[in-house]
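**Q** here are the coordinates; sequence isn't available:
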């Protein structure tokens, strides 16, 4: 019985069961909800959330109550940069990706330096960065949509690429493999778990905790910048608040997947399941014709419940 209880407490199992339940509920509410092409469409939306959640996952794993609330603004920045670099030109897709990712990485590094060198709490640092970026975007774009996606990028994100599967899902799969390899098979990945589990002990073994944590924030910014490219590829154009809707879901997806907000415990596999479950939940709520504010209340309540269940440990690690 104890063994069964432990299995049922497994966040990965809970997330997988939630996905099945939500698919069943959606099918009952709207026949065809679980149809193959509909599932592919939902996975496309989940991929966009899953990419930004990869960076959030790394920051949370690094411990010290790590969180990146600036990801929404960085997504908007990446979308605006990518849209203006491309301006509808297929030949400019790669430079647009590089520019958006590079800008996101630089913003993340600034966040990391603020947290590790200046010792600003992550919540305050990333929230302040979010405000700075939002203000800068208003000034740069003058509050109007700016830039257009290249047709090839839109086709890659939205249309079948191979075997009826959009290209963005292959990108997400590649990121998943890369994340699993880095976290479980490299010294850098082991270092992330080490500083997240017990930073004091990790430092005594010679790990540069500050440098590692700064890199994690840089990677979070990089993933957010890439997500901005995916978003403009999905929508066709960008506006200054396009990334705001991903801030809370990126945190919830990480927590649903079982990553402890205390750091040092979790995996990107769980975050993938969390992203899929969250997109399914949003789709079911939309099927029920719930207002946006109602969905936000449910998302916030979901995060609080998950934190009570397994999102935090009895004592934060130092």
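**A** Received it, and whenever you're ready, just let me know what you need. Being a predicted model, the structure only gives us computed values, none of them experimental. Residues are numbered from 1 along each chain as shown.
**Q** From here on, just use CA atoms for contacts and neighbour counts.
**A** Will do.
**Q** Can you name the residues that contact the nearest residue to residue 237 once chain neighbours are set aside?
**A** Leaving aside its sequence neighbours, residue 237 sits nearest to residue 148 (Cα to Cα, 6 or more residues apart in numbering; 4.7 Å). Residue 148 sits next to 83-84, 86-88, 232, 236-238 when contact means Cα atoms under 8 Å, 6 or more residues apart in numbering.
**Q** before we go on, here's another structure to hold up against the first:
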């Protein structure tokens, strides 16, 4: 029995590794194809200016997609992400208006995002049959409460204007530089976050616990892994990263707007799927999502360069996701192999 169990475990690990490798190969193939098409069809597509723009937009999407990746790895989706982003984007400047120091306002907003995420994770875990609706409801409640707060003494609760700190503008500036390189500092922030996250997923108990819970809840429980803690923690991280993204987007735009997070409802899920992380859990990782973010951002840049409308862009990205899901879904999920 022990030998059979070992063989089954090795088979599951091998199957998951092959699936991840295949998704990475497909992702790099798409990336190369899009770069070639862009170079041929759009003048200046690979110019330094356009490359800087792509990396800047990819950094925001990449930071927002971190939490979505962790949630997908345990078989969940966090639909509150765009609403936490929008709420943070108008809450931060409103705190600045009250006289709160900018550094303290950042901490408050990020901690509040984490608290919302923890609540979202706990409630969605307890009601897993309605987890998607639960996360959506939590997002609605948060952004509505923030709009009520920011509208006190004002007729405009969805838009907030306040002097944005210079350091925040510099971090998210299009023409910013990092150590003399023509890269916005937020790109470096994303790179550091990506490296730490990828390392943690493969080299820490918490990271391995996420894979364990996503692969087999029964096996994870026998290893002494608390599914409740893992589920709640990753939603907390998702909330914190969403709030941080909302703050950074303020430095990019210069004014708070509650709808700034709306595009991230679709794009964070799309980046995870295109990267090859299984929405059923147990396979993938943030490295795959980084690849998916780059593919999605370059594709969007190509479509914009071709002069397509936003609706046409959505249609094409949607058509891309369908075959990607079909390809990745051909490998049976690890739970079905036990």
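**A** Structure received. Just so it is clear, the model here is predicted, and its values are computed rather than measured.
**Q** returning to that earlier point: the residue nearest to residue 237 of the first structure and residue 84 of the first structure: what is the separation?
**A** 7 Å (Cα to Cα, to the nearest Å).
**Q** likewise residue 142 of the first structure?
**A** 14 Å.
**Q** Which of the helices or strands spans residue 271 of the first structure?
**A** Following DSSP states H and E, one finds residue 271 of the first structure within helix 268-287.
**Q** Which part of the second structure matches that helix?
**A** Aligning helix 268-287 of the first structure against the second structure (TM-score structural alignment) gives residues 286-305.
**Q** Now do that stretch: distance to the chain's middle.
**A** 13 Å (Cα atoms, centre = their mean, to the nearest Å).
**Q** mean per-residue distance, it to the first structure?
**A** In the superposition against the first structure, stretch 286-305 of the second structure averages 0.9 Å from its aligned positions (mean Cα distance after the TM-score superposition for the first structure).
**Q** neighbouring contacts of that stretch?
**A** Outside stretch 286-305 of the second structure, the residues that touch it by Cα under 8 Å, 6+ apart are 23-24, 27-28, 30-31, 34-35, 38, 42, 45, 54-55, 57-58, 61-62, 65-66, 69-70, 194, 197-198, 270-277, 313, 317.
**Q** ok, the closest residue to residue 66 of the first structure other than its chain neighbours - contacts?
**A** Of all residues not flanking residue 66 of the first structure in the chain, residue 60 sits nearest, at 4.8 Å (Cα to Cα, 6+ apart). By Cα under 8 Å, 6+ apart, the contact list for residue 60 of the first structure reads 66-67, 259-263.
**Q** and if you look at residue 75 of the second structure?
**A** 214, 278-282 are the contacts of residue 75 of the second structure under Cα under 8 Å, 6+ apart.
**Q** Also residue 248 of the second structure?
**A** With the criterion set at Cα under 8 Å, 6+ apart, residue 248 of the second structure makes contact with 60, 168, 171-172, 186.
**Q** what does residue 52 of the first structure give?
**A** Going by Cα under 8 Å, 6+ apart, the list of residues near residue 52 of the first structure reads 71, 220, 223-224, 226-227, 246, 250.
**Q** Sitting in helices, which of those do you find?
**A** Here DSSP state H is the test, and the contacts of residue 52 of the first structure give 71, 220, 223-224, 226-227, 250 as lying in helices.
**Q** Pick out the most distant pair among the residues you listed.
**A** Using Cα to Cα, those span at most 14.3 Å, a distance reached by 226 and 250.
**Q** Just want the most central residue of the first structure.
**A** residue 53 (1.6 Å; Cα atoms, centre = their mean).
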